[in-house]
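[1] mind folding the following:
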Amino acid sequence: MDTDLLSARETCRLLGISQATLYAYVSRGLLESRPGPDHRSRLYPRQDVERLAQRKRAGRGAARGAAQSLDRGLPVLETQISLIRPDGPYYRGRSAVEAVRTGATLEDIARLLWDCGEHDPFAVEVDGNWPATVATIAGNERLPPLARAMAAIPLLALDVQHSFNSAPRVRHEIAAALLRHNAALLVAQPPFAGPVHRLLAQCWKPDDEGFAELVRAALVVCADHELNVSAFAARVVASTGAHLHATVCSGLAALSGPRHGGATARAYALIADAREAGSARDFIAMRWQRGDDLPGFGHAMYPHGDPRAAELLPRLRELHAGSPMLESLETIIAATEDISGQRPNIDFMLAAICHANGLAATPALVMFAAGRLAGWLAHALEQQAQGRLIRPRARYAGVAPAEPA
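    Presented below is the predicted three-dimensional model:
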């Protein structure tokens, strides 16, 4: 056995835990597991086990526990918006996967996440023209989508009446306009009164109903994922009482980082590189043996596979059955699972949708940003309704001040 990998028994002995606790650690993303030689057992990286053991020995005081909670550890906030379970995210108790299957649109999910009740904020008439203050930016296709949205949205706020009104109905209507405006800005189009998935699909593959349905499904499963980096950023800003346009910009800023929204571009590049290699299987094996990560595969919250990706994959297969690109994607998926034990995540599927439809990498990020904005707004609305400022404390670890003489 590879000395850098430990069996479940050895791992439990070093950590002083039961196998049930070990499985819980894996499900929470605290430990990575890999397939054993017989493909039934699991092995655990020694380095990760020893690091976790050191953390346990260091104690679990309040300060240390709080610090560890910031990296997918213990829950730090209560929310009624979404719940992550092994079978995928749930939006206010409703399965995101089931919502896809019943034909829900992003707008349907937004109304659910925002707890709109019988009120439909999307029924408000949409002005199909941009205000003069943002028209030049909004239509500039040379700007990157996130940059275009982040530049225009603060200016749009200047024309929004009642931006600090606390009435739920008013705030829901502002949120609905923001959802539509953000989607239009991401693809440099005028504001659109119809469903977001149709706006995006028409930009990328006009009059292709099957593709539009795939985009709809992607937006729904991307709408929220509990307290991820961008949602937390939006909640922090919202806790100050800032208007919804500002909270949306904080979410977009967080998403722009390579370790968050940039994951779709890296997954897209992995697919392209694997296809260009003489053997996709050898390419994946080389990366894995070299210690490189495999963008688009594995997810700390879903150690047994990302249900969001599992819902999109059959839809992609049906739409592109028999195509050479789908065969390439299937080869990459099968080889990666066999070699690393990892399955596709949502980043891979968004990138795969783009590859299969002859699109560049950018639409993958646009789908993520257009869908996730519904969740950011839900978190902002919930945080402001709670009326509490998010202000954690830091544990100073720098140079000690000089003692007074």
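[2] rest of the way, CA atoms for contacts and neighbours
    Will do.
[3] tell me which other helices or strands the host helix or strand of residue 253 touches.
    If you go by DSSP states H and E, residue 253 is part of helix 244-255. When contacts are defined as 3 or more Cα pairs under 8 Å, 6 or more residues apart in numbering; DSSP states H and E, helix 244-255 sits against helix 145-157, helix 168-186, helix 229-239, helix 362-386.
[4] before we compare anything, build this one as well:
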Amino acid sequence: MTHDAAPHGAGTGHVKSTSGSGPESGTAGEVRRLTTRETAGLLGVKPETVYAYVSRGQLSSRRAPGGRGSMFDAAEVEALARHTGRREHSPAAGDLTFRTGITLIEHDRYYFRGVDATELARHHGYEEVAEWIWTGELRPDVHFRAPAESLTAARRTVAALPAHSGPTDRLRVAVAAAAAADPLRFDLSPRGVLSSARGLIPTLVGALPVRGEEAGDGDRLARRLWPRLSGRPVDAAALTVLDTALALLADHDLAASTLAARVAASAHAHPYAVVSAGLGVLEGPLHGAASGLAHRMLSEVLERGAAAPVVADHLRTGRRVPGLGHRLYTGEDPRARLLFALLADLPRAAPALEAARDVVATTARHTPLHANVDLALAVLSVACGMPAEAGETVFAVSRTAGWIAHALEEYAEQPLRMRPSGQYTGPRPPQPLPSPPGADPAI
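    Presented below is the predicted three-dimensional model:
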């Protein structure tokens, strides 16, 4: 079927008459008519659903001038909107603006459900922050526990991977194993999704290889994650930094991985598949893996004794200096600011923290870029004897909570609403049937 192109300003939640001076323009005494796209916007449905209303006799239509598309009686549409209760605008195909009540970023600060996220992370652990962004309720001292069957399946699957596998490789297969072990994974009710999420996150942590002394299941998630990141013993100050980092990274509006997660949820993929979609994007060096680049840079700064030659090497080879700048903040990333403050209370972090400050100061001579959270994660990983990929692991485990929160929102929306149209740039048809290489075109 042919869908009408939405005129400028259409689909904003109010009825707008079609343009032109003919009888469809809604002049006095004449029927006001809407295009298919305008009708879909007012009803909060996909254009295909509009034609379903016509086939059921709930709307009447007539051909648009020129014979392309259909026009609908505005009064009928408004009456149907009142009857169905759908009065809010639903984004049209290709519109990537989403209603979300999870994270707001403005004025170099960010908020979880209206609460300053840095203050929330300063006073509450990761699991409490996750519950807050999921439900809007604070559950003091909540602890997530992995179902035994899911954890066993995830550990066996991760153990079968090659030794050179990275953390995201392990997390992806752990998610798949946990999904296979959960027969209720297709329950997309909020209660079902949250039950899966509360078991999945500790399963991801528990499936990772152990480097140090393993924590008990009753400990908070940060304590259970630590021996998967470092072979060194943890103290209270270091554990606070890790737990705060997890809480700070739980969500950050519609980052690339979160958009992928919402697309999966829009297709009503189960929550494990939603997390898999997010992990698939996270592995790129421009998103969750960026802290590994910053880790290697700080290690080189410490080895060479100064940031200047290291920064110069990056600039000479056309590489950006990792851990600096963020498109959403004009100043320092608020997540980095809090983590740096906590790292200052960790004596072993002093050399790496000084190296990070040297990088910022050296780069600022030419470009005034501020530290972002990747640089703060790199300070933590370098200072505590963690591998370069540790920040990526922290990011992935933490952001799982945000992906689940966005999935909960998306499950409540019209399914498959994200369907942009491609702009075809290939050869115009009809083209001749292709021939195998070397074949005689005359045969």
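[5] so what number do they get for TM-score?
    With the length set by TM-score structural alignment, normalised by the length of the first structure, the two chains reach a TM-score of 0.74; 331 aligned residues with a Cα RMSD of 2.9 Å.
[6] so the helix holding residue 253 of the first structure matches what in the second structure?
    When the second structure is aligned by TM-score structural alignment, the counterpart of helix 244-255 of the first structure is residues 271-282.
[7] can you pull the buried residues of the matching stretch?
    Buried residues in stretch 271-282 of the second structure, counting neighbours by 16 or more other Cα atoms under 10 Å, are found at 271-279, 281-282.
[8] what range in the second structure does stretch 144-161 of the first structure sit on?
    Using TM-score structural alignment, stretch 144-161 of the first structure lines up with residues 166-183 of the second structure.
[9] who's in contact with that stretch?
    If you take Cα atoms under 8 Å, 6 or more residues apart in numbering as the criterion, stretch 166-183 of the second structure is touched by 149-151, 153-155, 157-158, 161, 185, 200, 203-204, 207-208, 272-273, 275-276, 279-280, 283, 389, 392-393, 396.
[10] please pick the buried ones from those.
    The neighbour-count test (16+ other Cα under 10 Å) marks 150-151, 153-155, 157-158, 185, 200, 203-204, 207-208, 272-273, 275-276, 279, 283, 389, 392-393, 396 as buried among the contacts of stretch 166-183 of the second structure.
[11] mind putting the helices and strands packed on helix 244-255 of the first structure into JSON lines with distance to residue 282 of the first structure?
    Output for those, formatted as JSON lines (distance: least, Cα to Cα, whole Å):
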{"stretch": "helix 145-157", "distance to residue 282 of the first structure": "35"}
{"stretch": "helix 168-186", "distance to residue 282 of the first structure": "37"}
{"stretch": "helix 229-239", "distance to residue 282 of the first structure": "34"}
{"stretch": "helix 362-386", "distance to residue 282 of the first structure": "26"}
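[12] quick one: which of those helices is nearest residue 112 of the first structure?
    Comparison of these against residue 112 of the first structure by Cα to Cα identifies helix 362-386 as nearest, at 9.2 Å.
[13] the second structure: matching residues for the closest one?
    Counting by TM-score structural alignment, helix 362-386 of the first structure sits on residues 389-413 of the second structure.
[14] got the buried residues for the matching stretch?
    For stretch 389-413 of the second structure, by 16+ other Cα under 10 Å, it's 389-411, 413.
[15] and for stretch 77-87 of the first structure?
    Within stretch 77-87 of the first structure, the residues that qualify as buried are 81-84, 87, counting by 16+ other Cα under 10 Å.
[16] how about it, aligned to which bit of the second structure?
    Going by TM-score structural alignment: stretch 77-87 of the first structure matches residues 98-108.
[17] what separates the matching stretch from the chain centre, distance-wise?
    Taking Cα atoms, centre = their mean, to the nearest Å, the mean C-alpha location of stretch 98-108 of the second structure is offset from the chain mean by 13 Å.
[18] how long is it end to end?
    21 Å (Cα to Cα, to the nearest Å).
[19] hey, where'd the helices end up in the stretch 251-400 of the second structure?
    Ranges of helices in the stretch 251-400 of the second structure, per DSSP state H, counting those that start in this stretch, are 256-266, 271-282, 290-304, 308-316, 334-343, 350-364, 373-383, 390-411.
[20] could these go into TSV alongside distance to residue 73 of the second structure?
    Shown next, in TSV, are these (distance: least, Cα to Cα, whole Å):
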stretch	distance to residue 73 of the second structure
helix 256-266	30
helix 271-282	40
helix 290-304	53
helix 308-316	62
helix 334-343	51
helix 350-364	61
helix 373-383	53
helix 390-411	31
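[21] which of the ones you listed sits closest to residue 221 of the second structure?
    helix 390-411 (9.9 Å).
[22] on average, how far is the closest one from the matching bit in the first structure?
    For helix 390-411 of the second structure, the mean deviation from the first structure after alignment is 0.8 Å (mean Cα distance after the TM-score superposition for the first structure).
[23] one more: stretch 126-134 of the second structure?
    Looks like 1.1 Å for stretch 126-134 of the second structure (mean Cα distance after the TM-score superposition for the first structure).
[24] and that stretch, which stretch of the first structure?
    Counting by TM-score structural alignment, stretch 126-134 of the second structure pairs with residues 106-114 of the first structure.
[25] what residues sit buried inside the matching stretch?
    Of the residues in stretch 106-114 of the first structure, those buried (16+ other Cα under 10 Å) are 106-107, 109-114.
[26] would you state the strands of the stretch 1-150 of the second structure in chain order?
    Here the stretch 1-150 of the second structure has its strands, by DSSP state E, counting those that start in this stretch, at 33-35, 61-63, 70-73, 103-106, 109-112, 115-116.
[27] name the stretch among these that sits most buried.
    Stretch with highest mean neighbour count among the strands of the stretch 1-150 of the second structure: strand 33-35 (a mean of 27; mean count of other Cα atoms under 10 Å).
[28] and that one, which stretch of the first structure?
    Aligning strand 33-35 of the second structure against the first structure (TM-score structural alignment) gives no matching residues.
[29] same for that strand, what does it pack against?
    strand 70-73.
[30] corresponding residues in the first structure for the strand it packs on?
    Strand 70-73 of the second structure corresponds to no residues in the first structure, going by TM-score structural alignment.
[31] so what does that strand touch, helix or strand wise?
    Using 3+ Cα pairs under 8 Å, 6+ apart, strand 70-73 of the second structure is in contact with strand 33-35, helix 36-43, strand 61-63.
[32] sweet, I'm off.
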